[in-house]
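Asks: Here you go, sequence then predicted model.
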Amino acid sequence: MMNKTLLSLAIVIGLVGCNSSSSDNDDTFDLRILHINDHHSKLDATGPVALTLGGVKTEVEIGGFPRLVTKFNELQNDSTLRLHAGDAITGTMFYSLFREELPDALMMNQVCFDAFALGNHEFDDGNEQLAHFIETLKNGEDACGTEVLAANIEVPSTNPIYGIYDPYKVFDVAGQQVGVIGIDISSKTQASSSPSADTEFFDEVETSQRYIDILKEQGVDKIVLLTHYMYSNDIAMAKQLTDVDVIVGGDSHSLLADSELHTEIGFGTTDGEYPTVVQNADGNDVCIVQAWENALVLGELNVSFNEQGNVTQCSGTPHLLLGDEFINPSEDSEGVHTDEELDAINQYIASKNELSSVEKDTVTAEKLAFYSDQVDEKMKEIIGYSVALLCNERTPGSNHSSGALCVEGSEEREFMNQHGSIMANVVSEAFVDMSIRSDIAIQNSGGVRTTIAEGDVSVGHAFNVLPFSNYLVNLDMTGQEIVNTIEDAIDNVVVNDSSGAFPAAANLRFDVDMNAEKGQRITDVQARRKLEDGTFGEWHDIELTEIYVVVTNDFIAAGGDRYDSFVPVYEDDSRREDTGLLYTDSLINYIKKLEDNGETLDRPDVSEMSVQSFIALN
């Protein structure tokens, strides 16, 4: 029998990697956990973001690792664990352009996490690349002893990640033993990422209880699950387990915070309270937390334990990390706030525990700038070639300026007048290829901003086509819901003259009559499914009662551009999968994949276009 990671049940008791301290044992114990999750290679700040602070409309940067490091260090005390709940990599140019150097690992080592749980996106590029990431995190520049945890993942000794992660670790925190168990979301990792075939995944709840019991047998009575398993799953799991005290989670990108505050500032939609407290199977409290996404929030959880190791109290703050430079968005202000406005902004921030104006850590900022400067330079990198002029359009025949290279009377313009945007169809093909589980892709034409000319294609070209920071989501939809969604989008074009709502798609095709009534504008709807080997099945009349997996961007998935029929599916956690794939990055990786396979970008055949025939509005 092969040796496997899970067969080693010996507890390794070590000092907390970056925060070790010791004290005499007391009857009670106060633990502080500082945590993030799902930063998805978003290492720099977001924004400037439009906010309303103290009644003043302003714009300010939010988050980024240089600010995270400052806040982690500010909140550190002698009884602290620093935890990351997974999905560190994939999602921005900091990963896609630096798979060898891995600035994610460097930035994580500036924080100096005690433990990091593997998430599904850690497996996006396979186990060999994951092994490289773990080795860089643990042994690369500024490495500080971060433990990598995954209790419900098992690999044989021949696998690249064998022996470089553990199911759990026991940390000495101020003289107290705290067990931390890592849990990954198994089905999602297997279905939507690329773990090697010899990677086995086990049930999250059963595995958690198994290792809790092992820790209890060894006398460890303060137990933290570090999970990448979704907020709703964490809640359900906590109620089934005995002896669990804390769950620090990720995967669902849940903002747990004061809903009134976020409504007031106009940024973020909350999913629950921070912390969320439920009772485990013993009837004891479990503190559940998550810290949103993209290095925007640092979670601070404070937990008190009694002498039996049960939670007696938990409280905390999700710190939204604001910059300290505020921009006046008014047209006549030249970006400058009055002294009175700045006073109102700063007084408001000071009155809210959840808001912090945070200076960037200088060392971290300098290390990140080394890569940021290269990202700017690498925008010039050639990643592929196009053998055709990939014209862009919104509604067929509208002659939108984004397709200006495709002049009236040209073959490309005539093609678009009948079949819609060539570029939007190529983007849709990229999405359905990159999102492993999807059958169909749907994209709003307004999200595709320009044409790609014949010739070399650079990273910058891809960014010009898709300049926004949207993410891809997979939605499990019936054929009827898909038809309804396309009808919604076209209705927005007809009723509201919103040309950018016009849909493009891959593996979905139909005829359009803009003059028909809503519900009858598209006919002869056909679809294809993705086969297990990644190829596609035969075209068939869409099956209205059957389920298809649709990949789309999170803007229209949430109802943007009046894609209304997406909304109930998107809001149903059981039918939505947040892939974590940045849609610009997905287009870049698709073009690179073609290049690696000796292929080029080209205009799709008519049979591959979503619009097969088009009757314009009279």
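Replies: Thanks, I have it.
Asks: C-alpha only now, for contacts and for neighbours.
Replies: Fine.
Asks: For residue 496, give its distance to residue 562.
Replies: Using Cα to Cα, to the nearest Å, we find residue 496 at a distance of 10 Å from residue 562.
Asks: Kindly report the same for residue 516.
Replies: 19 Å.
Asks: The two - which one has more neighbours?
Replies: Neighbour totals were compared for residue 516 and residue 562, and residue 562 leads with 21 against 12 (other Cα atoms under 10 Å).
Asks: how about the strands of the stretch 151-300 of the chain, start to end?
Replies: 153-154, 168-173, 176-184, 200-201, 223-228, 246-248, 276-279, 285-289, 297-305 (DSSP state E, counting those that start in this stretch).
Asks: now for these, which one comes closest to residue 240?
Replies: Residue 240 lies closest, by Cα to Cα, to one member of the strands of the stretch 151-300 of the chain: strand 276-279, at 9.2 Å.
Asks: put this beside the first:
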Amino acid sequence: MKQTYAKLFSGAVLAGLLMLASCQSSYRLTRIDGSMITIDSVWDTHPDADAAALLAPYKAKVDSMMYRVVGTSEMTMDRGVPESLLSNLVADVLRNSAVQVLGKSADMGLMNMGGLRNILSEGKITCGNIYEILPFENSLCVLTVKGSVLKELFASIAIRMGEGVSGVRLEITKEGELLNGTIHGKPVDDDKLYTVATIDYLAEGNDGMNPLAKAEKRDCPPGLTLRSLFMDYVEQQTKAGKKITSRMEGRITIK
């Protein structure tokens, strides 16, 4: 156990020595020795018995939560551009979750591919699976934007060769240029106001979604994390006797 701690905190010890040497003129650093340590399954071969006993009750509690089955996936869903089963599903969940803010679904749902960190495998869905897919504390944000800004958003999505979208259809080129964009099957009106349900990270204009920073209005209610919204969706579908499913619909096509 002592050896493990010594190796894990060697960097902190070294930093402390350097600080000591710089702050105390009576000390002089004469030599630094170090080596690379591979952190892999070898460390689990001979676990420290005392540490394992100490952590056992906490591990049991976490496992009981993470291995709880909350639903069933009809198919394996992965992420990918220009669209994918998983990104379509999460964007739909976001758009429909806006009912908690607007009293109805948003005009558009938007989720970045980078925010989806694992696949949803066919079969049982556990809490742990959902945490693996959505590990970040991203929260729902419902934005109101002008049609002219929505067009800019479409162009930003085209540059990235696609993101998770719901409620819209985009046609883009292989070079990442926007050819056409519609919302609910209709052209975008520059002066009309539209609502976009997304996550707070994107609402701030991050990950290339700069136009969202131009929103006329934003509503980001506390406590509505994307992970909890997705969890609620899975549990509601399960109570209704339904499996979790998704479809490729040509939401973003490359011409």
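Replies: Cool, got the structure. Note that this is a predicted model, so its numbers are computed, not measured.
Asks: what's the TM-score here?
Replies: For these two chains in superposition, a TM-score of 0.71 is obtained (TM-score structural alignment, normalised by the length of structure 2); 206 aligned residues with a Cα RMSD of 2.8 Å.
Asks: Can you report how many residues neighbour residue 148 of structure 2?
Replies: Using other Cα under 10 Å, the number of residues around residue 148 of structure 2 comes to 15.
Asks: you'd agree it is up against residue 189?
Replies: Yes: between residue 148 of structure 2 and residue 189 there is a contact at 7.4 Å, judged by Cα atoms under 8 Å.
Asks: any idea how far residue 545 of structure 1 is from residue 528 of structure 1?
Replies: Residue 545 of structure 1 is 15 Å from residue 528 of structure 1, where distance means Cα to Cα.
Asks: who's more crowded, those two?
Replies: Ranked by neighbour count (other Cα under 10 Å), residue 545 of structure 1 and residue 528 place residue 528 first, with 19 against 11.
Asks: What segments of the stretch 1-150 of structure 2 are strands?
Replies: Under DSSP E, counting those that start in this stretch, the stretch 1-150 of structure 2 gives strands at 69-73, 108-111, 123-126, 140-146.
Asks: now these as a markdown table including mean neighbour count?
Replies: Shown next, in a markdown table, are the strands of the stretch 1-150 of structure 2 (neighbours: other Cα atoms under 10 Å):
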| stretch | mean neighbour count |
| --- | --- |
| strand 69-73 | 20 |
| strand 108-111 | 26 |
| strand 123-126 | 17 |
| strand 140-146 | 25 |
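Asks: and residue 182 of structure 1, what pairs with it in structure 2?
Replies: In structure 2, no residue is paired with residue 182 of structure 1 according to TM-score structural alignment.
Asks: what about residue 182 of structure 1, neighbour count?
Replies: So residue 182 of structure 1, with other Cα under 10 Å, has 33 neighbours.
Asks: What is the end-to-end distance of stretch 74-81 of structure 1?
Replies: Terminal residues of stretch 74-81 of structure 1 lie 14 Å apart, using Cα to Cα.
Asks: so it matches what in structure 2?
Replies: Counting by TM-score structural alignment, stretch 74-81 of structure 1 lines up with no residues of structure 2.
Asks: Please apply the same query to stretch 15-22 of structure 1.
Replies: Using TM-score structural alignment, stretch 15-22 of structure 1 pairs with nothing in structure 2.
Asks: If you count neighbours, what's buried in stretch 562-581 of structure 1?
Replies: Using 16 or more other Cα atoms under 10 Å as the test for burial, stretch 562-581 of structure 1 gives 562-567, 569-570, 573, 576-581.
Asks: for stretch 366-376 of structure 1, that is, sorry about that
Replies: 368, 371-372, 375.
Asks: now stretch 118-138 of structure 2
Replies: In terms of neighbour count (16+ other Cα under 10 Å), stretch 118-138 of structure 2 has its buried residues at 118-120, 124-131, 133-135, 138.
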